[in-house]
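Colleague: below: sequence and its predicted model.
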Amino acid sequence: MNAVSFGPFAFDAERFAAIAGMVVFLAAASVLAHRVDDRLGRWSSWTAVVGLAAARIGHVLQHAGSFASEPWRVLAVWQGGFSWSGGAAGVAVILVLLFLRSRKLGAWAAASVVAGVVATAATLALTYSSARLPPPTCAFRMLDGAETTVGGNGRPTVLNLWATWCPPCRRELPMMAELAARTADVDFVFANQGEQTATVADYLRSENLDLPLAVLDPQLLLSSHYSAVGLPATLFLAADGTLAGSHLGEISREVLAEKIDELKFQQGISR
């Protein structure tokens, strides 16, 4: 899957590319602040804050109806959910304001922005893979003892890799179970990683969670097959079982819905 890990830290490819671009932008602005004008240092800090805020606000506005019922989730930035276009608009406004004050400073500031954009694009190109990985060929045991395969059944599939010891997994499971119950044309598979039947069954019972298809993967075969470097990991499989997309880390309701819509669009399924 499209992810990067450094020791205990793991990042989704898009998130890692955005972080890399931000670091390069701030570093370039810092160098220019020392060599050209120290005001570029303060400007870059404000630009980073405004860009992130605008990216989040843009995402929230795109999904205003979903956030209206749970407004506190506007602050749940750890779930992801940022608009590239919103962030770009925020940075552009700050850049234009600086350019109106000083064309010279505006030109140098634009150079630091370009450096950040190039770094983002280069990092994404290096870490993102469009390879259509086929589904695993082995069968997995369900909680009732029966066996099933994952993907390749002629319907798009959302495959969630999770564990009971994983706090982000526990936070997102109820939302994912709810969305699975009302999504008729996409299958959901919840594959527990590394734990035994009793542990999984006891947890689901204690949390009153009804997962449509819970399978056991005590040997972490799915994590290995998809190169998942952390949990939770959500994989989006096309109707033929090939990997069409992925998301590493806790996923929000809005991002999950977006990914499902993209998956259905690729398969020619009407929304």
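Modeller: Noted; the coordinates are in hand. Numbering: from 1, shown residues only.
Colleague: drop to CA atoms for contacts and neighbour counts, all remaining ones
Modeller: Fine.
Colleague: neighbouring contacts of stretch 143-154?
Modeller: Outside stretch 143-154, the residues within contact range by C-alpha atoms under 8 Å, 6 or more residues apart in numbering are 135-142, 157, 189, 197, 201, 214-216, 237-242.
Colleague: run a quick neighbour tally on W72.
Modeller: Neighbouring residues of W72 were enumerated by other C-alpha atoms under 10 Å; the total is 9.
Colleague: same check on the one 5 residues further on?
Modeller: V77 has 11 neighbouring residues, counting by other C-alpha under 10 Å.
Colleague: which residue packs closest to it, ignoring adjacent ones?
Modeller: Here the nearest residue to V77 in space, its sequence neighbours aside, is R56; by C-alpha to C-alpha, 6 or more residues apart in numbering that works out to 7.9 Å.
Colleague: assess the claim that the one you found and F82 are in contact.
Modeller: Yes - using C-alpha atoms under 8 Å, R56 and F82 qualify as a contacting pair, with a distance of 4.7 Å.
Colleague: how far out from the middle of the chain is stretch 28-37?
Modeller: In terms of C-alpha atoms, centre = their mean, to the nearest Å, the centre of stretch 28-37 is found 33 Å from the chain centre.
Colleague: please identify the buried residues of that stretch?
Modeller: Using 16 or more other C-alpha atoms under 10 Å as the test for burial, stretch 28-37 gives 28-30, 32-33.
Colleague: same deal with stretch 127-139?
Modeller: 127-128, 134-136.
Colleague: assign a three-state SS to the residue nearest to V77, would you?
Modeller: Here R56 takes the helix state, with states given by DSSP: H, G, I helix; E, B strand; the rest coil.
Colleague: and it, how many neighbours?
Modeller: Close neighbours of R56, defined as other C-alpha under 10 Å, add up to 22.
Colleague: cool, the one 10 residues further on as well?
Modeller: Using other C-alpha under 10 Å, S66 has 14 other residues around it.
Colleague: second one coming, line it up with the first:
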Amino acid sequence: MSIGSLAFPVPPLIFMFSIAVALLFGWLAVKRHGSIETDIFAIVSGGLLAARVAFVLRFLPQYRHDWIAMFNIRDLGFDPLVGIVVGSLVAVWRLLWNKGSRTPLALGLAAGLISFTSARSLIDEWRASSAIPPVVLQSLDSTPGMLETDGMPTVVNLWATWCPPCQAELPAFAQAQAENPGIRFLFVDEGETAETVRRYFEQRSLLLGNTWLDPDSTLAERVRTAGFPTTLFYDRNGRLLATHLGQFSAATLRDALEQHFESAIAR
């Protein structure tokens, strides 16, 4: 999703929308009962904190070279199961402890949950009907090639040399590509020349296989990306499994590969 020149990943927007719905429904019932803002804050913050801690502990090896990255929640590294369990426990505690706000809190939580699951269902339904687009790309030596999976689980990364988040995540992708020969990684530069890309790789001493050019940004238009970097995950049949807008860290990339390509990832 984009607003003007700003692009936002969809999952956090769905999450924030659900919180807003929960607060709205609680506010509608607040005239007869107590306020629920503090309760919602406790539930959300408790769940998110637990989810982040669990994620960092799970992927501690990926954070060993950058301890500060543990606190950078912009990489969206959270353990959903732990977050749900802890958030639910906090919700039960608040419902039992604050009798005056039980009704609006219960209504708010139910409304937030329904809005979240409904929005996620719509996104999943759209993904199920999406396939890898038949776009013709160019290699760095100007050889044309069709965007395809070649019968392998495939990761397609749309990037550009001028994009700081792209620059930050490419080393993690290079490492993942080297460690996982059973997964096909395609790096598609949007709107730049081969000379620009080669010079960038030389300056950064970066080695990326399967680097392609999309001079007219046709692929970006076909997948309707709101910004860069955008990463698309396809199964071996070319069916879209997931999209990710924004920077991956080594940990969140590893997590995504485990989620979508468990049988193909190197252990």
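Modeller: Cool, the structure landed. These numbers were taken from a predicted model, which means no experiment stands behind them.
Colleague: what ranges does the stretch 1-150 of structure 1 have for its strands?
Modeller: Assigned by DSSP state E, counting those that start in this stretch, the stretch 1-150 of structure 1 shows strands spanning 3-6, 9-12, 140-142, 147-148.
Colleague: counterpart of T197 of structure 1 in structure 2?
Modeller: Residue correspondence to structure 2 (TM-score structural alignment): T197 of structure 1 is matched to A194.
Colleague: which ones are touching its match?
Modeller: When contacts are counted by C-alpha under 8 Å, 6+ apart, A194 of structure 2 touches 140-142, 213.
Colleague: what is the longest helix along structure 2 packed up against?
Modeller: Ranked by number of residues, the top helix in structure 2 under DSSP state H is helix 102-128. Contact partners of helix 102-128 of structure 2 among helices and strands, from 3 or more C-alpha pairs under 8 Å, 6 or more residues apart in numbering; DSSP states H and E: helix 10-29, helix 80-97, strand 240-245.
Colleague: in structure 1, what residues pair with the shortest one?
Modeller: For strand 240-245 of structure 2, the aligned range in structure 1 is residues 243-248, judged by TM-score structural alignment.
Colleague: for that stretch, the distance to its chain's centre please.
Modeller: From the chain centre to the centre of stretch 243-248 of structure 1 is a distance of 9 Å (C-alpha atoms, centre = their mean).
Colleague: any buried residues in it, and which?
Modeller: Within stretch 243-248 of structure 1, judged by 16+ other C-alpha under 10 Å, the buried ones are 243-248.
Colleague: so can I have TSV of those residues showing distance to K264 of structure 1?
Modeller: Formatted as TSV, the buried residues of stretch 243-248 of structure 1 follow (distance: C-alpha to C-alpha, whole Å):
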residue	distance to K264 of structure 1
L243	13
A244	11
G245	12
S246	14
H247	16
L248	20
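Colleague: any figure for the gap between S30 of structure 1 and L222 of structure 1?
Modeller: In this structure, S30 of structure 1 and L222 of structure 1 are 43 Å apart, going by C-alpha to C-alpha, to the nearest Å.
Colleague: scratch that, W162 of structure 1 is what I was asking about
Modeller: If you measure W162 of structure 1 against L222 of structure 1 using C-alpha to C-alpha, the figure is 11 Å.
Colleague: ok, P134 of structure 1 next?
Modeller: Counting by C-alpha to C-alpha - P134 of structure 1 and L222 of structure 1 are separated by 12 Å.
Colleague: check N153 of structure 1 too.
Modeller: To L222 of structure 1, N153 of structure 1 is 17 Å away according to C-alpha to C-alpha.
Colleague: and for the counterpart of D150 of structure 2 in structure 1, the neighbour number?
Modeller: Using TM-score structural alignment, the equivalent of D150 of structure 2 in structure 1 is N153. Using other C-alpha under 10 Å as the criterion, N153 of structure 1 is surrounded by 13 other residues.
Colleague: and N153 of structure 1, which helix or strand is it part of?
Modeller: Taking DSSP states H and E as the criterion, no element holds N153 of structure 1; it sits outside all helices and strands.
Colleague: surely F233 of structure 2 is in a strand?
Modeller: Yes - counting by three-state DSSP, F233 of structure 2 is part of a strand.
Colleague: how about the contacts made by the residue nearest to it when sequence neighbours are not counted?
Modeller: When the adjacent residues along the chain are set aside, F233 of structure 2 lies closest to V155, with 4.8 Å between them (C-alpha to C-alpha, 6+ apart). Contact criterion C-alpha under 8 Å, 6+ apart gives 183-186, 231-234 as the residues in contact with V155 of structure 2.
Colleague: go on, M22 of structure 1?
Modeller: 48, 116, 120.
Colleague: on that earlier part again, the more surrounded of W162 and L222 of structure 1?
Modeller: When W162 of structure 1 and L222 are compared on other C-alpha under 10 Å, the one with more neighbours turns out to be W162, at 26 against 21.
Colleague: how about that one, what's its match in structure 2?
Modeller: Pairing criterion TM-score structural alignment: the partner of W162 of structure 1 within structure 2 is identified as W159.
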